[in-house]
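J.: sequence plus the predicted model coming up.
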Amino acid sequence: MKVGFIGLGNLGRAIVKRLVKQGVEVLLWNRTKEKALELGLPVAESPADLIKQVDRVFLIVFDSSASEEVIFGKGGLVEGGVEGKTIVDMTTNHYGYARMAYEELRKLGAYYLDAPILGSVIPAERGELTVLVGGDRQRFEENKPIFEKFCRNIFYVGEAGDASKLKLINNMVLGGFMQVLSEAIAIGELAGFSREQVIEVLESGAGKSYLLEVKKKKLLESDYSVHFSVDLIHKDLHYAEDMVKGLGAFSFSLQNVKNAYALAKYLGMGGEDFSVLVELYKRLKAQSLSDT
């Protein structure tokens, strides 16, 4: 089995390594070629070159603009000929873009699966990711054996665009929970408790969660090397705002949570893991004291 793979950020790299361990032959392309070469796998010269050599391409890039460029831009997948081929887009996309990409590729005789991923580097390494898939059911079934190599939970949810909507709903919870945990830990420290004690209480009480479990080590060691960045969660929450507005609905918390990450970006934390938000509140307190 041979697949093309585009996008070697932290999660993309982890998925590729998992696929290779599971016996999948992978052909790579990445905007920064050096990242692809580091993996010691074959590297195509462009997305167009890549799709000439495979029947299906998995991609996971930063946002919908990057996905659009890879698929439809100069040297993109469509320039290589996509008729009869499947593009599996695991990017967390704007739901409107996912639907547009499906329709445009269908006109070219190609298939687009809207397939965002839940989870980050650690579950990817364990083969424990979750994937939400929208698009043609037959193409989903054809690619399910590949999803099973790096995902524990696989959901077919309907049309292209629907998977992106569900991913954004999930990330509303993810971003909000990380913000609440960070705020609670920071306030606990400011109240004179050790970080270890605050986390121990939270994981025995209302804070007990998968998120705290996987971020506990980072928080205790103040290690904010990126698994899932502030930049990414801020982008996702921006897309979620568009979705909420498009539904004619409202959210009491979404804008405030997004603004917390926006402030972290403004203070230079955008490229760090989103658990770095715990430092934001302490920094604001220190800034407040220095201004008095």
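T.: Looks like it arrived, so ask away.
J.: from here on, contacts and neighbour counts on C-alpha atoms
T.: Will do.
J.: distance-wise, check Glu279 relative to Leu267.
T.: Spatial separation of Glu279 from Leu267 under the definition Cα to Cα, to the nearest Å is 11 Å.
J.: quick one: which of these two has more around it?
T.: Taking neighbours as other Cα atoms under 10 Å, Glu279 and Leu267 compare with Glu279 leading, 18 against 11.
J.: any idea which element the more buried one lies in?
T.: Counting by DSSP states H and E, the element that carries Glu279 is helix 277-291.
J.: and that helix, what other elements does it pack with?
T.: The helices and strands touching helix 277-291, judged by 3 or more Cα pairs under 8 Å, 6 or more residues apart in numbering; DSSP states H and E, are helix 162-190, helix 254-266.
J.: put this next to the previous one:
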Amino acid sequence: MAKVAFLGLGVMGYPMAGHLQAAGHDVTVYNRTTSKAESWAKDHGGGHAKTPREAAEGCDFVMACVGNDDDLRSVVLGEDGAFAGMSEGAVFVDHTTASADVARELAEIGREEGIGFVDAPVSGGQAGAENGQLAVMCGGAEDDFAKAEPVMDIYAKAVVHFGDVGAGQLTKMANQICIAGIVQGISEGIHFATKAGLDAKKVAQLVSQGAGGSWQLANRADTMVDGHFDHGFAVDWMRKDLGISLETAKGLGVSLPIVALVDQFYADVQSLGGGRWDTSSLIERLRALSGEAK
């Protein structure tokens, strides 16, 4: 069993850290809002610290799951950052969905201190985190990944190494690119079925058994029909992720026309007040165009 710090206790980090503690690891958590760290310690029996540095001191692994590039830098760098508390040979594992550039930047700084770095964004949403069924996409040196893989396995159904630092983030971008088009297609299909007078839930159930099937269709169709979006991955965060994908694609000379379009559709959802709605709320934009939005 290892001594582990977990930085960031959002809807993903809170249960992920809980799985580590339940598996017998010695876990200390840090969260910007101290009361949430205190609540986690009360729920799970681990410790909590006032700064990332304090949480990271003496740890074999430091896991993070925060909001964006700047949030990540804020918990890693500086005199109160995690790197300041980590010892040579320890490994930092970043589960934030961030840019490949910040992963490479922080990995280089860590390397100078003898600290390993694995960028390891996840897919599977809040339910995946709570059930320990996440897909983890990793980049980093082979030996750093090999050290961290058994720890990540505790809250994952799949942990895959894709290459050097940054490869995990690039894989997550491909994941989000695929999801954007799928959710828009499902939204259009359900909206079409409803307007045609069909039982949209029944249609979705049948379609999910054929070539049009997907996780999104199987798990989100009913709530899309019902207009329930108070769950899952927020539109605000999806736009952050798509923005990273579009910026990276621009640097690669890659065209992402569907992503660019769906990103603007999500902007329309935000204008409807849906910034914190689940990403499946794209259908509300179509209802708004038909004068039916809630």
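T.: On my side now, so go ahead. This structure is a prediction, so every number in the text was calculated from the model and none was measured.
J.: can you give me the buried ones in the helix holding Glu279 of the first structure?
T.: Neighbour counts over helix 277-291 of the first structure (16 or more other Cα atoms under 10 Å) mark Leu277, Val278, Glu279, Leu280, Tyr281, Lys282 as buried.
J.: how about the first one, what's its match in the second structure?
T.: When the two structures are superposed using TM-score structural alignment, Leu277 of the first structure falls opposite Leu282 in the second structure.
J.: quick one: contacts for the residue lying farthest from the centre of the second structure?
T.: Distance to the chain centre peaks in the second structure at Gly197, reaching 36.6 Å (criterion: Cα atoms, centre = their mean). For Gly197 of the second structure, the contact set (Cα atoms under 8 Å, 6 or more residues apart in numbering) is empty.
J.: before we move on, what about Gly18 of the second structure?
T.: So Gly18 of the second structure contacts Trp40, His44 (Cα under 8 Å, 6+ apart).
J.: pretty sure it sits in a helix.
T.: Yes: assigned with DSSP: H, G, I helix; E, B strand; the rest coil, Gly18 of the second structure falls within a helix.
J.: show me where the stretch 51-200 of the second structure has its helices.
T.: Using DSSP state H, counting those that start in this stretch, the helices of the stretch 51-200 of the second structure run over 52-56, 69-76, 82-85, 100-112, 125-131, 142-152, 167-195, 200-207.
J.: the shortest one packs against which elements?
T.: Counting contacts by 3+ Cα pairs under 8 Å, 6+ apart, helix 82-85 of the second structure packs against helix 52-56, helix 69-76.
J.: so what's the residue mapped onto Val136 of the second structure from the first structure closest to, chain neighbours aside?
T.: In the first structure, the residue equivalent to Val136 of the second structure is Val131, according to TM-score structural alignment. Closest residue to Val131 of the first structure apart from its sequence neighbours, by Cα to Cα, 6 or more residues apart in numbering: Ile117 at 4.6 Å.
J.: give me the aligned partner of that neighbour over in the second structure.
T.: By TM-score structural alignment, Ile117 of the first structure lines up with Val122.
J.: its match contacts His95, doesn't it?
T.: Yes: judged on Cα atoms under 8 Å, Val122 of the second structure makes contact with His95 at a distance of 6.2 Å.
J.: spatially central, which residue of the first structure would that be?
T.: Nearest to the mean C-alpha position of the first structure, by Cα atoms, centre = their mean, lies Thr92 at 5.5 Å.
J.: adding distance to Gln21 of the second structure and mean neighbour count, write the helices of the stretch 51-200 of the second structure out as a markdown table.
T.: Formatted as a markdown table, these follow (distance: least, Cα to Cα, whole Å; neighbours: other Cα atoms under 10 Å):
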| stretch | distance to Gln21 of the second structure | mean neighbour count |
| --- | --- | --- |
| helix 52-56 | 14 | 27 |
| helix 69-76 | 21 | 18 |
| helix 82-85 | 19 | 22 |
| helix 100-112 | 26 | 18 |
| helix 125-131 | 13 | 18 |
| helix 142-152 | 11 | 17 |
| helix 167-195 | 25 | 20 |
| helix 200-207 | 38 | 17 |
